[in-house]
Structures are given as C-alpha cells and as structure tokens.
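Visitor: how does the following fold in three dimensions:
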Amino acid sequence: MKKLKVKKGSTCMACLACVRACSESFYKEFDPDKSCIQIVEKKSVRPMACPQCGKCAEACPEGAITQNPKGVYMINKKKCTGCGKCAEACPFGLIVKTEGNPASKCIACGICAKACPMDVLEVVDE
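Guide: Next up is the predicted model:
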C-alpha cells in the first residue's frame, strides 16, 4: 500500500512548505484550507497526512471514492457531487471540500515531500 508518512525521528519546523506545495499544485493558490496535508500540534509539531483508511469511501453515497491497486483511495471527480459526506467521515479532517467543487484528498503523490526542506516526509509502499 502506498502512503505518505512522516519519517521516524524527523523534526517538523512548521514552515508550511508542504502545505503550500499541495495547495498550489492542486488549487493554484496558497491556502492552508486547500491542502491535503495539515500541520498539527499535539506533543510536537508534525505533518498529518491521509493514512488511506477508507472511511471516506465508505461514506460516499455516489461511489466516487475507490481504492486503486496501490492502496490509495482516489476521488473520481466526474462522479463526485460535492456533497461533503466524505469530509464529514474523515477522522483526521484531511478531505478538502470547497464550494461548488468536487472533494479532494491526498493521493500520496509526493509533491509535499519534495517541498519539505527538513526531509520529514516520504512516500512508502507498505
């Protein structure tokens, strides 16, 4: 299964380079709310990426979210009605839903990993 992960022992400095890269790549603007990766603060600052759990796919009434052969859940933009059920179902709050557009989510493309100056992120096959 292909996933975007935080490298063990790495330290995020919350520069938002990953957030910027994601939102600019897919929405052509820097807007943290339009990024499929988020920076969270719990015990430490770290990036939060989609673990490919599939809860979004289970919640989609249109069947617009399916798992590809590499284990990544993908949104079919032609089938997505923009209802937001997937965003409500995501336990991590990582589905991007903008007014009048289909939803989007992390597809483990690695754009954010390449943008990270601290080399915190990696795309792995598990």
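
Visitor: from here on, contacts and neighbour counts on C-alpha atoms
Guide: Noted.

Visitor: remind me, longest helix of the protein?
Guide: helix 17-27 (DSSP state H).

Visitor: would you do the same for the sequence below? I want to compare the two.
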Amino acid sequence: MAKKKLVVTDKTACMACLACAQACSEAFYKVSDPAKSCIQIVVGKDGEPVPKTCIQCGKCARTCKQGAISQNAKGVFIIDKKLCNGCGECVAVCPMQVMVKVPENDFTTKCIACGICTKACPMGILEIQTKE
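Guide: Reported below is the predicted structural model:
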C-alpha cells in the first residue's frame, strides 16, 4: 500500500509565520485559527519553532472504539464524521498532538494530506510525499 503523508523538508527553516496553520484551519473550519489546524507549530527546547505534522501512524484508528478512523488506499487515515462521536480518545493518544477537537463540533479532525498547507508555506518546506 502506498503511504501518503505531509512532511517537513527543513524544520530549521520554519519562521513560525503560521501561514500553514491558518490555511488548514480555514479549509476545515472556515476560520483563520491556528488552534484549529491539523499542523501545529510549537516552540522547541532551543526556543526555535518546530512544525508538527501527522505521521499517519494509525494510533488514532487503533484507539477509536467507534471505528470512525480508517486508512484509505493512499495510506492516509481519515475520520468518518458520521461515525465519530467526538470522545477525544484519538486526540489523547496522538503522538504528534495534531488531532483537533473543537467544542462546537461533534467530531474530530486530522490531517488528510490534502496539501493546502504546502501551498501556503512561504518557505516551501512542506510537501506531500508518497512512498510505495
């Protein structure tokens, strides 16, 4: 199975401008709010920005008791909003802390490797990679 995911090609080049996070939140929630983004920019131990992305590990899917998270043919884990009850267990187990659960929605969101953030990044350090 192919494995498609968002990767950061040069973590040291991130300027923490949040253009990627804003583009993601606008795509999913129609608001510019980095807290609602499936890519997060956090401050590293050295004080430098660190982009965190979904590594498509599947831990969320293995945790979901509703069976709402499944892997598609491209290797991307996706959430079925109709099956998701918004319990947040998947958010709690995400090793990258990039799953989003907002109070106003009954479902969780995660990166689907759509590439919207890659187009928004002025540094060009985000890309969607597919490995066979």
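
Visitor: now the longest helix of the first structure: which residue numbers in the second structure?
Guide: Mapped onto the second structure using TM-score structural alignment, helix 17-27 of the first structure covers residues 19-29.

Visitor: buried residues in the matching stretch, which are they?
Guide: Of the residues in stretch 19-29 of the second structure, 19-26 count as buried by neighbour count, 16 or more other Cα atoms under 10 Å.

Visitor: ok, average deviation of that stretch from the first structure?
Guide: Taken over the aligned residues, the distance from stretch 19-29 of the second structure to the first structure averages 0.4 Å (mean Cα distance after the TM-score superposition for the first structure).

Visitor: show residues contacting stretch 82-89 of the first structure.
Guide: Stretch 82-89 of the first structure has contacts (Cα atoms under 8 Å, 6 or more residues apart in numbering) with 55-57, 59-61, 93-97, 100-103.

Visitor: measure stretch 51-69 of the first structure end to end?
Guide: Stretch 51-69 of the first structure stretches 16 Å from its first residue to its last (Cα to Cα, to the nearest Å).

Visitor: what about the helices in the second structure?
Guide: Here the second structure has its helices, by DSSP H, at 19-29, 59-63, 89-93, 116-120.

Visitor: rewinding a little: not counting the longest helix of the first structure itself, show me its contacts.
Guide: Contacts to helix 17-27 of the first structure, defined as Cα under 8 Å, 6+ apart, come from residues 29-32, 34-39, 111-113, 115-117.

Visitor: excluding its backbone neighbours, what's nearest the equivalent of E41 of the first structure over in the second structure?
Guide: Aligned counterpart of E41 of the first structure in the second structure: V43 (TM-score structural alignment). Nearest non-adjacent residue to V43 of the second structure, counting by Cα to Cα, 6 or more residues apart in numbering: P49, 4.6 Å away.
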